[in-house]
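Colleague: quick one: sequence plus predicted model below, questions after.
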Amino acid sequence: MQVTDLNGCPIEVTNLREAIKMARQYKEYRHEDKSFSEFDKRQKAYWTDMYEKLTAIKKRLDDN
């Protein structure tokens, strides 16, 4: 299945459960070095968006 990421790029997902696990971990990642705070904000937005899309797909599949 494909998911469109925050940048509009199609991402091929071959293992939904693993993709959700990875997105959940990545959305919480932060650098200790505060000079990366702007980068971390963009990454959090990206991975939060991806996590929400993936979990919505899982919910639709589970409901069927």
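Modeller: Arrived safely, thanks for sending. Numbering: from 1, shown residues only.
Colleague: could you use CA atoms for every contact and neighbour count after this?
Modeller: Will do.
Colleague: have a look at this structure and report its longest helix.
Modeller: For the chain, the helix with the greatest residue count under DSSP state H is helix 37-63.
Colleague: below is structure B, check it against A:
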Amino acid sequence: MPPKNYPNKAMQITDLNGYPIEVTDINEAIRITAQYMEYRHESKSFSEFDKRQKAYWLDIYKKLMGLNQLLNDPKK
């Protein structure tokens, strides 16, 4: 259940490439992003790609967690 001060409109974060991402369900977005951070290819030939992907999803995760903190405690 969203916090009582949860906005009625969609929120937005910006990814590492400068693209806006609309967030309509912060808890679901955090859950999905946490899963994506753990994905890896079995083949080592994808290690550089996997590093870039992990950095991307970690950035998104941190932004979502910050947004969630603001929603739950707007005084900070």
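Modeller: Perfect, I can see it now. Source: prediction; values computed, not measured.
Colleague: TM-score for the pair, please.
Modeller: Overall, the chain-to-chain superposition scores 0.95 on the TM-score scale (TM-score structural alignment, normalised by the length of the first structure); 64 aligned residues with a Cα RMSD of 0.7 Å.
Colleague: next, the mean deviation of the longest helix of the first structure compared to the second structure.
Modeller: Here helix 37-63 of the first structure is compared with the second structure after superposition; its mean distance to the aligned residues, by mean Cα distance after the TM-score superposition for the first structure, is 0.4 Å.
Colleague: what does that helix correspond to over in the second structure?
Modeller: Taking TM-score structural alignment as the measure, the second structure aligns residues 47-73 with helix 37-63 of the first structure.
Colleague: buried sites along that stretch?
Modeller: Going by neighbour count (16 or more other Cα atoms under 10 Å), the buried part of stretch 47-73 of the second structure is 50, 53-54, 56-61, 63-65, 67-68, 71.
Colleague: repeat that for stretch 3-23 of the first structure.
Modeller: Within stretch 3-23 of the first structure, the residues that qualify as buried by neighbour count (16+ other Cα under 10 Å) are 19-20, 23.
Colleague: of those residues, closest to Asp5 of the first structure?
Modeller: Sorting the buried residues of stretch 3-23 of the first structure by how near they are to Asp5 of the first structure, with Cα to Cα, puts Ala23 at the top with 11.7 Å.
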